[in-house]
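Return atomic coordinates for the entry below.
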Amino acid sequence: MSTPNEQDRPPGSDAAQAAQPGDLATALAAAEARALESRDLYMRALAEMENIRKRASRDVEQAHKYAVDRFANDLVAVKDSLELGLLAAGDAQTLRAGTEATLKLLAKAFEKNGLTEIDPLGQQFNPEHHEAMAMQPSAEHVPDSVTQVVQKGYQLNGRLLRPARVIVARAP
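The predicted model follows:
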């Protein structure tokens, strides 16, 4: 028969399973060591994240500061060409040839840097890329088509930089 003390204990708890004070101290020391290790890992991760944030911030600052570096180098050649053209401008034909050469240099610089021209003459009016300056009645043009380009537009790597300013045909 069991004693009253044995009946009051929950099932599965016998004296052999009771933790000894030495075992508790060892478990506590191990838990504290794991907690210190976890804290150390956390602090290192926090420091690494701060370094990454600072590095990214510095990279963004440098990118903003030197974003047009390549484009600026291309434009220096255009300026040099204009200066040479002014020095050599003795007659209108020489001046025209120099201006055409400079325009080609500029177009090449635009192309290399992702700057494309929007010249919509004869195309259907597109309000996303064109700005209508006026509508003009026209029998020879399709209604809502561009009859005249007042100012060309530009896109930079597919993003609209400036819309083309146009005159649009309408039915007479």
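
can we go C-alpha only for contacts and neighbour counts from here?
Noted.

Tell me where the protein has helices.
4-8, 21-65, 69-88, 92-112 (DSSP state H).

what's the angle from the longest one to helix 69-88?
Going back to what we said before, that points to helix 21-65. Angle of helix 21-65 versus helix 69-88, following axes from the mean of the first three to the mean of the last three Cα atoms, to 10 degrees, is 10 degrees.

To compare against the first, here's the next sequence to fold:
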Amino acid sequence: MSDPNSDTQFGGPDEKTQVLPETAVALVELERLQIELAASEERAKNHWEQYLRALADVDNVRKRAAKDLESARQFAVERFAQELVGVKDSLELAVQNASGANAGKADVASLVEGQNATLRLLSKAFEKAQIEEVNPEGKPFNPELHEAMMAQPSDAAPNTVLAVVQRGYTLNGRLLRAARVVVSAPRS
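Down below sits the predicted model:
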């Protein structure tokens, strides 16, 4: 009663045994892929969170650096200003001694002594602030550090600084003010 075509037509026992292992393999592969997908999604989520934290850290560092820079800019001259307060006190004392009720009592020697003391205070303040004089007398003219006010015929080598009209200053090697100088020129 069994028709040889009926097994093939309705999927006989041989066909079922072949389909089931393929389905089981596919299910196992599907489960493995789902686990792998979940793990990849978790890693992606962790990486995204790490990225956001790093972005926030960079933003915080940038804000802190800007704040520190502003603070440094605001208080950079504080030490120098403290040094200058003493210089101002000394100058006020000299003016007080030279004028008003003390005018007759002040002598030139004590005024000069006071001015020298004030100059020493100012020089120390400059030294602490790393402000250096540019006093190039007798040296070759350097347009980066000197401003020629005039050329004067001289026996000195051409473009030699003969005299300093106004000293220049540098701050940490950077020019604050060029020295104004008289430069030698060849005799005609």
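
What would you report as the TM-score here?
Once superposed, chain against chain, the TM-score is 0.85 (TM-score structural alignment, normalised by the length of the first structure); 157 aligned residues with a Cα RMSD of 1.6 Å.

that older thread, which one of the helices of the first structure lies nearest to R162 of the first structure?
helix 92-112 (14.2 Å; Cα to Cα).

what is the orientation angle of the closest one with helix 69-88?
180 degrees.

Quick one: average offset of helix 92-112 of the first structure versus the second structure, please.
Its matched residues in the second structure lie on average 0.7 Å from helix 92-112 of the first structure after superposition (mean Cα distance after the TM-score superposition for the first structure).

Please convert the helices of the first structure to a markdown table, extending it with distance to A139 of the first structure and mean neighbour count.
As requested, the helices of the first structure are exported to a markdown table (distance: least, Cα to Cα, whole Å; neighbours: other Cα atoms under 10 Å):
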| stretch | distance to A139 of the first structure | mean neighbour count |
| --- | --- | --- |
| helix 4-8 | 106 | 9 |
| helix 21-65 | 50 | 12 |
| helix 69-88 | 43 | 15 |
| helix 92-112 | 35 | 15 |
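
Let me have the ones you listed in CSV, adding distance to A171 of the first structure as columns.
Below are the helices of the first structure laid out as CSV (distance: least, Cα to Cα, whole Å):
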stretch, distance to A171 of the first structure
helix 4-8, 102
helix 21-65, 48
helix 69-88, 44
helix 92-112, 36
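
Go through the ones you listed and name the closest to P143 of the first structure.
helix 92-112 (31.9 Å).

could you say what helices and strands that closest one packs with?
The contact analysis (3 or more Cα pairs under 8 Å, 6 or more residues apart in numbering; DSSP states H and E) places helix 92-112 of the first structure against helix 69-88.

wait, what's in contact with the spatially most central residue of the second structure?
Centroid-nearest residue in the second structure, with Cα atoms, centre = their mean: L69, separated by 7.6 Å. By Cα atoms under 8 Å, 6 or more residues apart in numbering, L69 of the second structure lies in contact with nothing.

what does A125 of the second structure give?
Contacts of A125 of the second structure (Cα under 8 Å, 6+ apart): F80, E83, L84.

10 Å instead?
R79, F80, A81, Q82, E83, L84, G86, V87, L119, I131 (Cα atoms under 10 Å, 6 or more residues apart in numbering).

quick one on the thing from earlier: how about the residue nearest to the centre of the second structure, what's its match in the first structure?
Correspondence of L69 of the second structure to the first structure, assessed by TM-score structural alignment: V60.
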